[in-house]
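1. mind folding the following:
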Amino acid sequence: MASRADARRIVVGVTGASGTPLAARCLRMLREIDGIEVHLVASEAARTTAAYEFDGPFEDLTALADVCHDDAALDAPIASGTFETGGMIVVPCSMKTAAGIASGYSDSLLLRAADVTVKEGRRLVLVAREAPLSVIHLQNLTRLASLPGVSICPPVLSYYHRPESLEDMERHIVAKALQQLGVDVEGFARWGEAS
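-> All right, here's what the predicted structure looks like:
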């Protein structure tokens, strides 16, 4: 892994929405890429959900990041716009988190980091995870999608790349989301390239 001085920093937020395996897949895929320094912040609800969805202790997930920040630490570097990053991905992104970002309500480090990402004009990717979506959810997501640099990238399954396993599907979903941050993942099958 590159040092802080020459790495491209990516902030990864993990919320309590179902989808902890996607967060783990994202962190593993980012570790495979030289020159990326991962800063992780997870909500308390993310830890609760992980107990149902993730094999092993939550520390196994946090160990995949270069730096792990406490969600209550509003004085962490990622809370400031002067801490330069290549953007942020929230995977999975709960509707509570989407509502907080949409309204500028930054009462946690995860929400503050997302708010900073928006105000600094950096890329913010929200792997929005909920079904069915209510009108309130759709209004919040529409508001967010209208902001420059914000991408709503729900974990929608694709089949044209001929997935053979759950891992293939997770890798495709995460690679598509990371593409929104300008992060290219080796082996990502784009339309027309899949065999």
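2. from now on I want contacts and neighbour counts done on CA atoms only, so please keep to that.
-> Fine.
3. and the longest helix along the chain, what other elements does it pack with?
-> In the chain, taking DSSP state H as the definition, the longest helix is helix 166-179. Secondary-structure packing of helix 166-179 (3 or more C-alpha pairs under 8 Å, 6 or more residues apart in numbering; DSSP states H and E): helix 20-31, strand 124-128.
4. same thing but at 7 Å, please
-> Applying 3 or more C-alpha pairs under 7 Å, 6 or more residues apart in numbering; DSSP states H and E, one finds that helix 166-179 contacts helix 20-31.
5. let's see this one next to it:
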Amino acid sequence: MTDNRITVAITGASGAPYGLRLIECLLAQKQKVLLLISSAARVVLATEQNLKLSAAPQQAAEQLVDYFTQRGCVLSSQQLNVYGKEDWFSPVASGSAAPKRMIICPCSTSTLSALATGSSNTLIERAADVVMKERGQLIVVPREAPLSTLHLQNMLQLSQLGVTVMPASPGFYHQPQSIDDLIDFMVARMLDHLGLEQNLVRRWGYGNAKESF
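-> Modelled structure (predicted):
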């Protein structure tokens, strides 16, 4: 039986629109999203998207369902579950129950450091550690500039452990006309690596038409 579950974590780096658009596309493809949001991420979401999420997981889930519904996404109440940062009884906290796929978007440099050193002080860190130890798929999307030597060393360490490091660096060969086009470029690459279909951005050498979910 195919597991359509995926853990998504949003941390405190700039780039909240990437995370929200990714979730929207996952929900549109009927994926079940297990969402983790750090305290710093809530600040960034409010700053960058004017989306003020409750610290209570159930209330945050209801807010997000309303947000995505207003954007035209049709989803069931079972498709999106939000967990608190110390919800140690959530599925993502155990290798016996966690999804085999996880993406942290955006991924702060402090989260990179925690993952590279095996820290599990928060549920996000524990969930990522579970995916790594279970030999699942972990993608991190850092958004920082410039990168210090420590940042680069942490990325190298994670890459050597099998983690896909995908910096939020949109391309321009698709001739973007808006910020949304730049966001979609990165989300399209994320979907590619998750093995999911995407019609957000035309592929190199395959015509010029752009479709959208």
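6. which part of structure 2 lines up with the longest helix of structure 1?
-> Alignment of helix 166-179 of structure 1 against structure 2: residues 179-192, by TM-score structural alignment.
7. that's a helix at Val90 of structure 1, yeah?
-> No - counting by DSSP: H, G, I helix; E, B strand; the rest coil, Val90 of structure 1 is not found in a helix; it is strand.
8. which residue comes closest to it once chain neighbours are left out?
-> Spatial nearest neighbour of Val90 of structure 1, chain neighbours left out: Gly13 (4.4 Å); criterion: C-alpha to C-alpha, 6 or more residues apart in numbering.
9. what residues are up against that neighbour?
-> Leu40, Val41, Ala42, Ile89, Val90, Val91, Leu110 (C-alpha atoms under 7 Å, 6 or more residues apart in numbering).
10. about what we covered before: mean shift of the match of helix 166-179 of structure 1 relative to structure 1?
-> Once fitted to structure 1, stretch 179-192 of structure 2 is off its aligned match by 1.2 Å on average (mean C-alpha distance after the TM-score superposition for structure 1).
11. how far off centre is that stretch?
-> For stretch 179-192 of structure 2, the separation from the chain centroid amounts to 12 Å (computed by C-alpha atoms, centre = their mean, to the nearest Å).
12. corresponding residue for Lys145 of structure 2 in structure 1?
-> In this structure residue 145 of structure 2 is Ala, not Lys. Match for Ala145 of structure 2 (TM-score structural alignment): Ala131.
13. element containing that match?
-> Following DSSP states H and E, one finds Ala131 of structure 1 outside all helices and strands.
14. for Arg126 of structure 2, give its distance to Leu150 of structure 2.
-> 21 Å (C-alpha to C-alpha, to the nearest Å).
15. these two: who's more crowded?
-> Taking other C-alpha atoms under 10 Å, Arg126 of structure 2 and Leu150 do not tie; Arg126 has more neighbours (22 against 12).
16. list the contacts for the more buried one?
-> Ala93, Ser120.
17. Cys107 of structure 2 and Val140 touch, don't they?
-> Yes - here Cys107 of structure 2 reaches Val140: they are 5.9 Å apart, a contact under C-alpha atoms under 7 Å.
18. so those two - more neighbours on which side?
-> Cys107 (29 against 26).
19. could you look up the SS state of His69 of structure 1?
-> Per three-state DSSP, His69 of structure 1 ends up strand.
20. so it makes contact with Val41?
-> Yes - His69 of structure 1 is within contact range of Val41, at 5.1 Å (criterion: C-alpha under 7 Å).
21. more crowded one of these two?
-> Neighbour totals were compared for His69 of structure 1 and Val41, and Val41 leads with 28 against 19 (other C-alpha under 10 Å).
22. secondary structure of the more buried one: a strand, I assume?
-> Yes - assessed with three-state DSSP, Val41 of structure 1 lies in a strand.
23. map it onto structure 2.
-> Aligned partner of Val41 of structure 1 by TM-score structural alignment: Leu36.
24. spatially, what comes nearest to that match if we skip its sequence neighbours?
-> Ala9 (4.5 Å).
25. all helices for structure 1, in order.
-> With DSSP H as the criterion, structure 1 has helices spanning 20-31, 44-53, 58-62, 95-103, 109-119, 135-145, 166-179.
26. for Thr85 of structure 1, which of those helices is the nearest?
-> helix 109-119 (8.4 Å; C-alpha to C-alpha).
27. and the gap between the residue minimising distance to the centre of structure 2 and Gln177 of structure 2?
-> The residue lying closest to the centre of structure 2 (C-alpha atoms, centre = their mean) is Cys105, at 3.4 Å. Cys105 of structure 2 is 23 Å from Gln177 of structure 2, where distance means C-alpha to C-alpha.
28. list the contacts of the nearest residue to Ile173 of structure 1 once chain neighbours are set aside.
-> For Ile173 of structure 1, ignoring the flanking residues on the chain, the nearest one in space by C-alpha to C-alpha, 6+ apart is Pro155 at 5.8 Å. Pro155 of structure 1 is in contact with Val127, Arg129, Ile173, counting by C-alpha under 7 Å, 6+ apart.
29. dump the residue contacts of the first one.
-> Contacts of Val127 of structure 1 were listed using C-alpha under 7 Å, 6+ apart, and they are Val90, Val91, Pro92, Cys93, Ile152, Cys153, Pro154, Pro155.
30. identify the residue of structure 2 aligned to the fifth one.
-> Read it as Ile152 of structure 1. So, by TM-score structural alignment, Ile152 of structure 1 is matched to Val165.
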